[in-house]
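> Quick one, what's the 3D model for this:
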Amino acid sequence: MNLNKEYWENRYQNEDTSWDTGSITTPLKEYIDQIKNKDLKILIPGAGNSYEFDYLIANGFKNVYVIDISSHPINKLRSKNPKFEKQILIGDFFKHKGAYDIIIEQTFFCALDPTLRNNYITKMNDLLKPKGKIVGLLFNFPLSSEGPPFGGSIDEYQNSFSKLFTTKILEKAYNSIKPRLGRELFFIFEKK
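Next comes the predicted model:
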């Protein structure tokens, strides 16, 4: 399976988006609700329909960027948020340049081919400012070749991220949406 731009465009055009929750998920909403500094520079990679972007903008955050390889969800997002069009990017995350305080992870890591996981971790490190954080959700079920999504475990994630990041939180999400209950880990990894 080649998880390239065409693959994702086809999934969106055929409305084959079973991962799409239709709104921001509770763990991310509750995390965002406690952020006081609305000037933080935030990136949401592999954004898809990015309900997180909509929620952040609606709550006064103006320095929020999204990137996705697929034009379909990005064009939808741009039409809903024309004032932020320059912050809604079509492109390859691995070629993106920037410096962010927070990167929000919502189904992107587990949608990538597992062979790209080390590249993802390195790129996240490159995109974060000193002491910057990756915050979000990772799937908590066995990694297999069936996917996306591709799973993983607390031990796998801890081992993979620990070279470049300090684990602040990595635990079962207690407030997952019903279809994902018991299958998600909430995490905060801080750049070393």
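
> can we go C-alpha only for contacts and neighbour counts from here?
Noted.

> Tell me the spacing between Ile57 and Pro82.
12 Å (C-alpha to C-alpha, to the nearest Å).

> which one of those two has more residues nearby?
More crowded of Ile57 and Pro82, by other C-alpha atoms under 10 Å: Ile57, with 16 against 11.

> I believe that one is in a strand; please confirm or correct that.
No. The assignment for Ile57, made by DSSP: H, G, I helix; E, B strand; the rest coil, is helix rather than a strand.

> ok, it - contacts?
Val64 (C-alpha atoms under 8 Å, 6 or more residues apart in numbering).

> residues in contact with the spatially most central residue of the chain?
Central residue of the chain (C-alpha atoms, centre = their mean): Glu105, 2.5 Å from the mean position. Remark: with contacts taken as C-alpha under 8 Å, 6+ apart, Glu105 is in contact with 44-45, 134-138.

> what about stretch 140-157, distance to the chain center?
16 Å (C-alpha atoms, centre = their mean, to the nearest Å).

> Other residues contacting it?
Contacts for stretch 140-157 (C-alpha under 8 Å, 6+ apart): 107, 110-114, 138-139, 170-171, 182-185.

> What residues sit buried inside stretch 178-192?
Neighbour-count burial for stretch 178-192 flags 182-191 (criterion: 16 or more other C-alpha atoms under 10 Å).

> and this one, so I can compare the two:
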Amino acid sequence: MHNQEESYWTTRYKEHSTGWDIGYPATPIKTYIDQLEDKSIKLLIPGAGNGYEAEYLLKKGFTNVHILDISEIPLQEFKKRNPTFPDTHVHHANFFELEGQFDLIIEQTFFCSFVPTVENRAAYAKQMAALLKEKGKLVGLWFSIPLTDDLEKRPFGGDKTSYLNYLNPYFTSKTFEPCYNSIPPRQGNELFGIFIKK
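Below you'll find the model as predicted:
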């Protein structure tokens, strides 16, 4: 899956077919970041793309931010914009093969980016838990749109119940509700969640 996924996303970036890229940090995630007080926590943003949320974290003074993407192109763009960002915090890798321990993982609709088989979605939940320290948090946005049989059309959808079925074995849900402050094009199509590792 790794090589196919890398080729797919790299092609999308090369062709500038990046409709998901809003060009700034998503409002719900920005709002969540604004209330975080400990700037030393170790954070991961998987499927970070151009890394606008990571950039915002840097501006807010967070010192231990890591970004991951399966395509090297957006990571290179991020590094151009943020030349002092540590190379060791930029992970050109397959999320499912990453190792490490984080206090917080920010989910920016990454769940909806890969082929939505039961195996992949179960592996996502398991890997998220494995990457978090004890009582670590998984926080962010999940698309609340129908999941169809079209495996070419991304983002892949899902609903609150199906997401919880995957996440509940590993996480306690603090909140998981329709997002009140989505950007206008995504209004009514996002869930905001805060999950704590069991």
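
> re the thing from before, show me which of the contacts of stretch 140-157 of structure 1 are buried.
Applying 16+ other C-alpha under 10 Å to these flags 107, 110-114, 138-139, 170, 182-185 as buried.

> Okay, and which of those map to strands?
Residues of those located in strands (DSSP state E): 138-139, 170, 184-185.

> Over to the equivalent of the residue nearest to the centre of structure 1 over in structure 2. Which of the three states is it?
Applying TM-score structural alignment, one finds that Glu105 of structure 1 aligns to Glu107 in structure 2. When classified by three-state DSSP, Glu107 of structure 2 comes out as strand.

> which SS class is Val139 of structure 2?
Assigned with three-state DSSP, Val139 of structure 2 falls in the strand class.

> these two touch, right, it and Thr109?
No. Look at Val139 of structure 2 against Thr109 with C-alpha atoms under 8 Å: they stay out of range, at 10.6 Å.

> I'd like the next helix or strand past the helix or strand where Asn75 of structure 1 lies.
Element membership for Asn75 of structure 1 (DSSP states H and E) is helix 71-80. Reading on from helix 71-80 of structure 1 to the C-terminus, the next helix or strand found by DSSP H and E is strand 88-90.

> Which positions in that following strand come out as buried?
Buried, per 16+ other C-alpha under 10 Å, within strand 88-90 of structure 1: 88-90.

> ok, those vs Trp8 of structure 1, which is closest?
Nearest to Trp8 of structure 1 among the buried residues of strand 88-90 of structure 1, counting by C-alpha to C-alpha, is Ile90 at 12.4 Å.

> What's that closest one aligned with over in structure 2?
Aligned partner of Ile90 of structure 1 by TM-score structural alignment: His92.

> so Tyr124 of structure 2 sits in a strand?
No. Going by three-state DSSP, the assignment for Tyr124 of structure 2 is helix, not a strand.

> how near is it to Glu190 of structure 2?
Tyr124 of structure 2 is 19 Å from Glu190 of structure 2, by C-alpha to C-alpha.

> ranges for the helices of structure 2?
2-14, 27-34, 52-59, 72-81, 118-131, 160-167 (DSSP state H).

> quick check: angle from the longest one to helix 160-167?
I take that to be helix 118-131 of structure 2. Counting by axes from the mean of the first three to the mean of the last three C-alpha atoms, to 10 degrees, helix 118-131 of structure 2 lies at 60 degrees to helix 160-167.

> residue contacts, the nearest residue to Ser70 of structure 1 once chain neighbours are set aside?
Spatial nearest neighbour of Ser70 of structure 1, excluding adjacent residues (C-alpha to C-alpha, 6 or more residues apart in numbering): Glu9 at 5.4 Å. Taking C-alpha under 8 Å, 6+ apart, we find Glu9 of structure 1 in contact with 70-72.

> what about burial for the residues you listed, which qualify?
70-72.

> closest to Gln13 of structure 1 among those?
His72 (7.2 Å).

> pretty sure that closest one is in contact with Gln13, am I right?
Yes. Contact criterion C-alpha under 8 Å: His72 of structure 1 and Gln13 qualify, at 7.2 Å.

> Now do the contacts for Arg12 of structure 2.
Residues counted as contacts of Arg12 of structure 2 (C-alpha under 8 Å, 6+ apart) are Thr18.

> What does it correspond to in structure 1?
So Arg12 of structure 2 corresponds to Arg11, using TM-score structural alignment.
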